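**Q** Give me a 3D structure for the following:
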Amino acid sequence: MPRDDKLSKWMLGLVFLMFIGGLLVLNTGAPIREFSESENRMLEQLPSFSLEKGMNGTFTAHFEKYLSDQFVFRDFWIGVKSEADRLMGKKESNGVYVGKDGFLIQKFGKPEDGDLEEKAEAINGFAKSLPGLHTYMMLVPTAASVLEEKLPAHVTGDEERTYMEKVKEALSKDIAFVDVYPALRSKKEEYLYYKTDHHWTTRGAYYAYQELGKQMGFTPRMQADFRIERATDDFYGSLFSKSGFRHVLPDSIDLYLPKDDEAYSVEYASEKRSTHSLYERENLKKKDKYTVFLNGNHPLIKITTGSGDGKKLVVVKDSYANCFLPFLTAHFEEIYVVDLRYYEDRLDELIQENHITDVLLLYNVNTFLEDPSIKELASQR
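**A** This is a model prediction of the structure:
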């Protein structure tokens, strides 16, 4: 082999080793991030080791996820990979489909065997331990099933619908299941889900609110009762960031504001602060503009309205509920909003101490199947 070829290969190898070494140094020195604003989720933290975790493989699984989540310049590398995938004609990246008409759609993830049943058992036991309480479950379908026609060829929403039906069948008959799929599906031509984000739009939440009124026995407001305000036309959501696909247009966010003035008190318990608005408009200047609704996720929020003839509601929820909650203020005197992912107190005590009359569990189907905190209801009774 000529000397020049050997030297070129040696130099190339050296550059590669320096690149890998540089990444290693950067990763070692980079601060540990707890939350990804671009992906709108908590990032994996360094797991603790035990002999049991080492033997059953859970430590390895969590450590691999930790390395992936904390990798330096993570967002940049996701974008590079996704752009390469797009140029090669691939329709999926990082669990996100590139659908028709500019839609990015979250891929459905099957739960582990027995996980669904364990969560249903926890919910059933919790509801049974509080007799006299009216309990409702709203499991919201995602765009993958409601907007099935937007999915790439040969991909369907059947699996998501199948698991939704399994949840419904596993719940006690004493828990009212609020099935919003038919209502959303009938309006599929409307703007029900964001194209770049995994959430439903305020319009999608409005149609689900109509269905909840039928189950709970209150008369929901009509669209004519609201002043619909366009909050932004420049929203790029979680699926935009997660997938790395960049050749899509931004979404818009609408607020449904009652035409008649209403007074609220909104208390953020963990932050020990209160406000008189359900919206954090300053967040429209941030990356995650969806947090305009109640400033995002919090362990506990108390909304006092003065409406609802003394009825009091606890909403156990994920972030799908954030744009849904403003519709409920006309029907309940107090609304307690609990996110089990962050709430550390006993839920049964909150219910009993505040004389709660109704409980609504509101989750999108993906979060319900993924979130282990729901199982903690089994210990809160």
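
**Q** switch to C-alpha atoms for all contacts and neighbour counts from now on
**A** Fine.

**Q** List the buried residues in the longest strand seen in the chain.
**A** Of all the elements of type strand in the chain, the one with the most residues (DSSP state E) is strand 226-235. Using 16 or more other CA atoms under 10 Å as the test for burial, strand 226-235 gives 228, 235.

**Q** and the helix or strand just after that strand, what other elements does it pack with?
**A** Under the assignment DSSP states H and E, the closest C-terminal helix or strand after strand 226-235 is helix 238-243. Helices and strands touching helix 238-243, by 3 or more CA pairs under 8 Å, 6 or more residues apart in numbering; DSSP states H and E, are helix 74-87, strand 96-98, strand 104-106.

**Q** residues in contact with the first one?
**A** Which is helix 74-87. By CA atoms under 8 Å, 6 or more residues apart in numbering, the surrounding residues in contact with helix 74-87 are 38, 68, 91-93, 241-246.

**Q** Now restrict those to buried residues only.
**A** 38, 91-93, 241-245.

**Q** next one: stretch 70-79 to chain centre, how far?
**A** Mean-position distance between stretch 70-79 and its chain equals 21 Å (CA atoms, centre = their mean, to the nearest Å).

**Q** Can you get me the start-to-end distance on that stretch?
**A** Stretch 70-79 has an end-to-end distance of 16 Å (criterion: CA to CA, to the nearest Å).

**Q** and if you look at stretch 370-381?
**A** End-to-end distance of stretch 370-381 (CA to CA): 22 Å.

**Q** May I ask you to confirm that residue 224 belongs to a helix?
**A** Yes - assigned with DSSP: H, G, I helix; E, B strand; the rest coil, residue 224 falls within a helix.

**Q** Do a quick rundown of the strands in the stretch 201-350 of the chain.
**A** Along the stretch 201-350 of the chain, counting by DSSP state E, counting those that start in this stretch, strands occupy 226-235, 251-258, 265-268, 273-275, 300-304, 312-317, 334-338.

**Q** Next, the structure of the following sequence, for comparison with the previous one:
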Amino acid sequence: MKERLKQLGSLLRAYPAAICFLVFITGFMVLDMCWPTREFSELENTMLDQKPAFSFQALFSNEWTADYGEYVKDQIALRDSWIDLQSRSESLLLQKAEIGGILIGKDRQLFTEMFTLTRTEQRTLPNNIKAVEQFAQRHGDKVTVLIAPSASAIYPEKLPFAAPMLDEDSWLDQTFAAVEAAGGNVLDLRSTFTEHKDEYIYYRTDHHWTTYGAQLAYEEFCAQQGLTPFDTESHTRVDVPEFLGTSYSKSRYWHTKADALTYYPLDNEMTIFDVTVPGQRTPKSTSGLYDTAKLEVVDKYATFLYGNNGYSEIQGDGEGSILLVKDSYGNCFAPFLTANYSKIGVVDLRNYPYGIDELIESEGYEHVLILYNFQSFKSDSYLYNINRDPIE
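**A** Purely as a prediction, here's the structure:
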């Protein structure tokens, strides 16, 4: 026994690095085997790959090997800690200004990288401009198009030095000109947001505007339509701290500063509909405007409107009706409309592929507001559905 211990001691003295590395690898393999499998990463706000079903056909075609590799990568022990370590290494040691498609700006502001249009966006963006133009041609001044500028367009001075950003302004100019020429209304927020740029209008850790940013947009809409805005002073304001948004989830930037999410608790009811056949809308659930359970998780923005449902109706406190066709920017915007309309329809074309002309006519909507952020407007492959014939 003493002789074996002496031999082991000699090996450790002769190959200390190799022995330590072997012990580390063996220990990590055991830990990895015992580590629980997760379906969802809350910090990354993404689904994780699960163990693929084995078959000889998948093995011989190399599909199973590739899928198993993705599974191992997603389910590795201490995954969150490894990602944090990678983010710290890239930003501190390598001085990288871009991590995971997110640009690290001044004042710890995180921006979505938009250097150029992807090959798909080179087709999608012109098609989406044409889609809102055609819609305005049919419905005229009943339509208002609001394409919210990205944070990078309002805060160019906070971007990393010489970041070659896409010329967003030229695309917004082209979109608004097309809608106006077709007889529709536009709401260009660039000057308003520039005037208020020293205020909290965009989250630092998320690509969305804040509730205050949505409020500024809503007040501009009210001024355009001759409406009295929602009175924030007469409503309770709730601020929820420790919000880390999608930009943080993608970059896991170690030096980030958490945001605060704001909402105004309202008693208005919202009904979410199942729509499986054009023109047939079946009530699925009725609730308030906020899924407050989401305030306890990382993705707190999902609190608004219970996410991106295909079609919902909100009971308002005003008169008349409006249909809001939106991306997720519209989720924190919609509650403000309760002050002005008795019925607010909300459509997310990602989950409502039937066109909306029939909906406008059957529900008697008097106004249509198309609200997108530029980042989603340039890439949304569902917006063409706005002109789709419901019988297709």
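
**Q** what's the spacing between the longest strand of the first structure and its chain's center?
**A** Distance, centroid of strand 226-235 of the first structure to centroid of chain: 21 Å (CA atoms, centre = their mean).

**Q** got the contact list for that strand?
**A** 196, 250-259, 284, 287-289.

**Q** if we go to 6 Å?
**A** Applying CA atoms under 6 Å, 6 or more residues apart in numbering, the external contacts of strand 226-235 of the first structure come out as 250-259.

**Q** now the helices: where do they sit in the stretch 101-250 of the second structure?
**A** Counting by DSSP state H, counting those that start in this stretch, the stretch 101-250 of the second structure has helices at residues 119-139, 151-154, 168-181, 190-195, 211-225, 246-251.

**Q** And the fourth one against the first structure, how far off on average?
**A** In this case it means helix 190-195 of the second structure. In this overlay with the first structure, the average offset of helix 190-195 of the second structure from its partner residues is 0.8 Å by mean CA distance after the TM-score superposition for the first structure.

**Q** how about the helix ranked longest in the first structure: buried residues?
**A** For the first structure, the helix that runs over the most residues, judged by DSSP state H, is helix 3-29. By neighbour count with 16+ other CA under 10 Å, helix 3-29 of the first structure contains the buried residues residue 27.

**Q** Identify the farthest-apart pair in the contacts of helix 74-87 of the first structure.
**A** 68 and 91 (22.1 Å; CA to CA).

**Q** For residue 315 of the first structure, what is the corresponding residue in the second structure?
**A** Aligning on TM-score structural alignment places residue 315 of the first structure opposite residue 324 in the second structure.

**Q** okay, now that match: neighbour count?
**A** 26 (other CA atoms under 10 Å).

**Q** I'd guessed it sits against residue 346; true?
**A** Yes - counting by CA atoms under 6 Å, residue 324 of the second structure touches residue 346, with 4.8 Å between them.

**Q** circling back: quick one, which of the strands of the stretch 201-350 of the first structure is nearest to residue 375 of the first structure?
**A** strand 312-317 (12.6 Å).

**Q** Quick one: end-to-end length of stretch 227-242 of the first structure, please.
**A** Per CA to CA, stretch 227-242 of the first structure runs 33 Å from first to last residue.

**Q** Counterpart of residue 375 of the first structure over in the second structure?
**A** In the second structure, residue 375 of the first structure lands on residue 384 (TM-score structural alignment).

**Q** whoops, residue 165 of the first structure was the one
**A** That one, residue 165 of the first structure, aligns with residue 173 by TM-score structural alignment.

**Q** Check residue 298 of the first structure too.
**A** Aligned partner of residue 298 of the first structure by TM-score structural alignment: residue 309.

**Q** how close does that match get to residue 380 of the second structure?
**A** 16 Å.

**Q** Same question for residue 222 of the second structure.
**A** Counting by CA to CA, the gap from residue 222 of the second structure to residue 380 of the second structure is 27 Å.

**Q** neighbour-wise, which of those two wins?
**A** When residue 222 of the second structure and residue 380 are compared for neighbours, residue 380 comes out ahead with 19 against 16, by other CA under 10 Å.

**Q** Let me know the secondary structure of that one.
**A** Under three-state DSSP, residue 380 of the second structure falls in the coil class.

**Q** Name the nearest residue to it, ignoring sequence neighbours.
**A** By the measure of CA to CA, 6 or more residues apart in numbering, the closest residue to residue 380 of the second structure outside its immediate chain neighbours is residue 124, 7.1 Å from it.

**Q** pretty sure residue 143 of the second structure contacts residue 370?
**A** No - between residue 143 of the second structure and residue 370 there is no contact under CA under 6 Å: 7.5 Å.

**Q** Can you find the partner of the residue nearest to residue 380 of the second structure in the first structure?
**A** Per TM-score structural alignment, residue 124 of the second structure is aligned with residue 115.

**Q** neighbours around that match, how many?
**A** Other residues close to residue 115 of the first structure by other CA under 10 Å number 14.

**Q** can you check residue 382 of the second structure too?
**A** Neighbours around residue 382 of the second structure, by other CA under 10 Å: 16.

**Q** Ok, residue 211 of the second structure next?
**A** The burial count for residue 211 of the second structure: 23, using other CA under 10 Å.

**Q** From residue 157 of the first structure, how far out is the aligned partner of it in the first structure?
**A** In the first structure, the residue paired with residue 211 of the second structure according to TM-score structural alignment is residue 202. Noted for residue 202 of the first structure: a distance of 22 Å to residue 157 of the first structure, by CA to CA.

**Q** so who does the match of residue 211 of the second structure touch?
**A** residue 323.

**Q** rerun that using 7 Å as the cut-off
**A** Residue 202 of the first structure is in contact with 254-255, 323, counting by CA atoms under 7 Å, 6 or more residues apart in numbering.

**Q** Any figure for the gap between the nearest residue to residue 331 of the second structure once chain neighbours are set aside and residue 221 of the second structure?
**A** Leaving aside its chain neighbours, residue 331 of the second structure sits nearest to residue 304 (5.4 Å; criterion: CA to CA, 6+ apart). Distance, residue 304 of the second structure to residue 221 of the second structure, using CA to CA: 20 Å.

**Q** And for the nearest residue to residue 30 of the first structure once chain neighbours are set aside, the neighbour number?
**A** Nearest residue to residue 30 of the first structure in three dimensions, chain neighbours excluded: residue 72, at 7.1 Å (CA to CA, 6+ apart). For residue 72 of the first structure, the neighbour count with other CA under 10 Å is 20.
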